[in-house]
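Undergrad: just a sequence and a predicted model for now, questions to come.
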Amino acid sequence: MFDILMYLFENYIHSEADIFVNQDDLTDELTKAGFHKDEIYKALAWLEKLADLQESHVKPYLTKASSASIRVYTDEEMLRLDCQCRGFLLFLEQINVLDFATREMVIDRVMEIDSPFISLDDLKWVVLMVLFNVPGQESAYAQMEDLIFDEQEGPLH
C-alpha cells in the first residue's frame, strides 16, 4: 500500500499533475502499473481519510492541546514507530515543521499504513504527504521537502 501512496504522490501530487483524476481511471492506471486492486483501494481510502482529518469534527482532539504538552505514545504506536522515528517527530516539532495537530495527523496516518513497522524514510514521506494536504502549511512543507532532499549533506538531527 505504501508503494502506491508514493507512486501517487510522486506522479500526481508532487508533480502538480491533474489531481482531479477519475477514481476508476486511476485504479486502471495503478493496475497497469502492477499494483493489486485491494492495495489500490486501501491506498485511496488512506488518502480520503487524510483529507477528512482537516475537518475538526472528524478528529476534535486536533484543536485542543497546549503547546507545552508532551506526547506519550501508546504501546502500539511505539511498536510501529521506533525510537528514531519518535525522535524525528520531536525534532520536527522543535524546528516548527510540525505542530501538535499535524503531528497527530502524521501519527494517525502512520497507524493506518498496512505495515507492522514504519522506517524513518517512510515516516518522512508520510510527513510530507500530510503537510502537503493541510492548508496553511506551505512553509512547513517546503522546509520538510528541503530536509528530505538535502539529506546527502549529513544527518537531519
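TA: In hand now; what should we look at?
Undergrad: okay, CA-based contacts and neighbour counts for the rest of this
TA: Noted.
Undergrad: what about the spatially most central residue of the chain, which helix or strand?
TA: In the chain, the C-alpha nearest the mean C-alpha coordinate belongs to Val126, at 2.4 Å (CA atoms, centre = their mean). Val126 belongs to helix 120-133 when assigned by DSSP states H and E.
Undergrad: for that helix, packing partners?
TA: helix 37-52, helix 83-94, helix 100-111, helix 138-149 (3 or more CA pairs under 8 Å, 6 or more residues apart in numbering; DSSP states H and E).
Undergrad: what lies in contact with the third one?
TA: Contacts made with helix 100-111 from outside it, assessed by CA atoms under 8 Å, 6 or more residues apart in numbering, are listed as 46, 50, 53, 62-63, 65, 67, 77, 80, 89, 93, 118, 123, 126-127, 130-131.
Undergrad: if we go to 6 Å?
TA: Taking CA atoms under 6 Å, 6 or more residues apart in numbering as the criterion, the residues outside helix 100-111 that touch it are 62, 127.
Undergrad: equivalent analysis for the second one, please.
TA: Contacting residues not belonging to helix 83-94 are listed as 98-99, 120 [CA under 6 Å, 6+ apart].
Undergrad: buried residues in it, which are they?
TA: Within helix 83-94, the residues that count as buried by 16 or more other CA atoms under 10 Å are 85-86, 88-90, 92.
Undergrad: what about versus this one:
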Amino acid sequence: MYDILVYLFENYYTPQACPKADVLAHKLAAVGFEHDDIDEALGWLHGLAQSSERFAPIELSSSSSLRAYTDEEYHTLGSEAIGFITFLENSGVLRPALREMLIERAQAADESPVSLDRMRIIALMVLWSQETEVDHLLLEELLNGEQSTLSH
C-alpha cells in the first residue's frame, strides 16, 4: 500500500489530478502493483477523503490547540510517531485539523506501533491531500524517510 501512496504523490501533482478510483485501479495494475495492495491503498485514500470532511469544522474553529493522546492512541501510534506529529506541529505545518487527520489515518494503517518511515508517508499524503504548502527542508525530510521505506 505504501508504495502506491508514494507513487501517487510522485506522479500526481494534486489529488484532483488523480483519475477516479476505478480508472486509477486499472492504471496501478498496469504499472505492476498487486490487486490486494491497490484495494488497500484505494480504501485508505477513501478514508482520507472522509477524514477531510469530518475534520473540516476543526479547521474553522481554532488555529492552535493542545492534544492529549489516549492510551489506545499511544499504543497504536507509538512514541516515535507521536514525536513526529509533535515535530510537524511545532514546525507550523500541522494545523489542528491536519493533525487529527494524520492521527486518524495512522490508526487506519496496518501496523501498531506505526514506524517512523510509514508515518512520514502518511503525513506526506495528508499534506498532499489538502494541497498544503510544505517548506522545502521539511519536504526533503518527509521524502528521505520515504526512500528508506521503499528500500526495505
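TA: In hand now; what should we look at? None of these values were measured; they are calculated from a predicted model.
Undergrad: please state their TM-score.
TA: TM-score for the superposed chains, counting by TM-score structural alignment, normalised by the length of the second structure: 0.74, backed by 144 aligned residues with a CA RMSD of 3.0 Å.
Undergrad: coming back round to it: could I get the helices and strands packed on helix 120-133 of the first structure in CSV, plus columns for distance to Ala17 of the first structure?
TA: What follows is these, written out as CSV (distance: least, CA to CA, whole Å):
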stretch, distance to Ala17 of the first structure
helix 37-52, 16
helix 83-94, 28
helix 100-111, 23
helix 138-149, 18
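Undergrad: most tightly surrounded among the ones you listed?
TA: Burial among these, expressed as mean neighbours by mean count of other CA atoms under 10 Å, is greatest for helix 100-111, which shows a mean of 20.
Undergrad: which residue numbers in the second structure does it align to?
TA: Mapped onto the second structure with TM-score structural alignment as the criterion, helix 100-111 of the first structure occupies residues 96-107.
Undergrad: what do you get for stretch 77-89 of the first structure?
TA: The aligned range for stretch 77-89 of the first structure in the second structure is 73-85, by TM-score structural alignment.
Undergrad: mean distance of that stretch to its aligned residues in the first structure, please.
TA: Stretch 73-85 of the second structure: mean distance to aligned residues in the first structure after superposition is 1.7 Å, counting by mean CA distance after the TM-score superposition for the first structure.
Undergrad: still on that earlier bit, ranking the contacts of helix 83-94 of the first structure by neighbours, who comes first?
TA: Leu98 (24 neighbours; other CA atoms under 10 Å).
Undergrad: please settle this for me: is it part of a helix?
TA: No - the assignment for Leu98 of the first structure by DSSP: H, G, I helix; E, B strand; the rest coil gives coil, which leaves it out of any helix.
Undergrad: neighbours of Tyr12 of the first structure, just the number please.
TA: Using other CA under 10 Å, the number of residues around Tyr12 of the first structure comes to 15.
Undergrad: from Leu26 of the first structure, how far off is it?
TA: Taking CA to CA, to the nearest Å as the criterion, Tyr12 of the first structure is separated from Leu26 of the first structure by 10 Å.
Undergrad: likewise for Asn96 of the first structure?
TA: Asn96 of the first structure sits 35 Å away from Leu26 of the first structure, going by CA to CA.
Undergrad: circling back to that earlier point, so which of the contacts of helix 83-94 of the first structure is the closest to His36 of the first structure?
TA: Nearest to His36 of the first structure out of these is Leu120 (CA to CA; 25.2 Å).
Undergrad: rewinding a little: quick check: the aligned residue for the residue nearest to the centre of the first structure in the second structure?
TA: Alignment note: Val126 of the first structure maps to Ile122 in the second structure; criterion TM-score structural alignment.
Undergrad: how far away is that match from Leu116 of the second structure?
TA: Summarising the geometry, the distance separating Ile122 of the second structure from Leu116 of the second structure, computed by CA to CA, is 10 Å.
Undergrad: mind listing what the residue of the first structure most remote from its centre touches?
TA: Relative to the mean C-alpha coordinate of the first structure, counting by CA atoms, centre = their mean, the farthest residue is Lys32 (25.0 Å). With contacts defined as CA under 6 Å, 6+ apart, Lys32 of the first structure has no neighbours.
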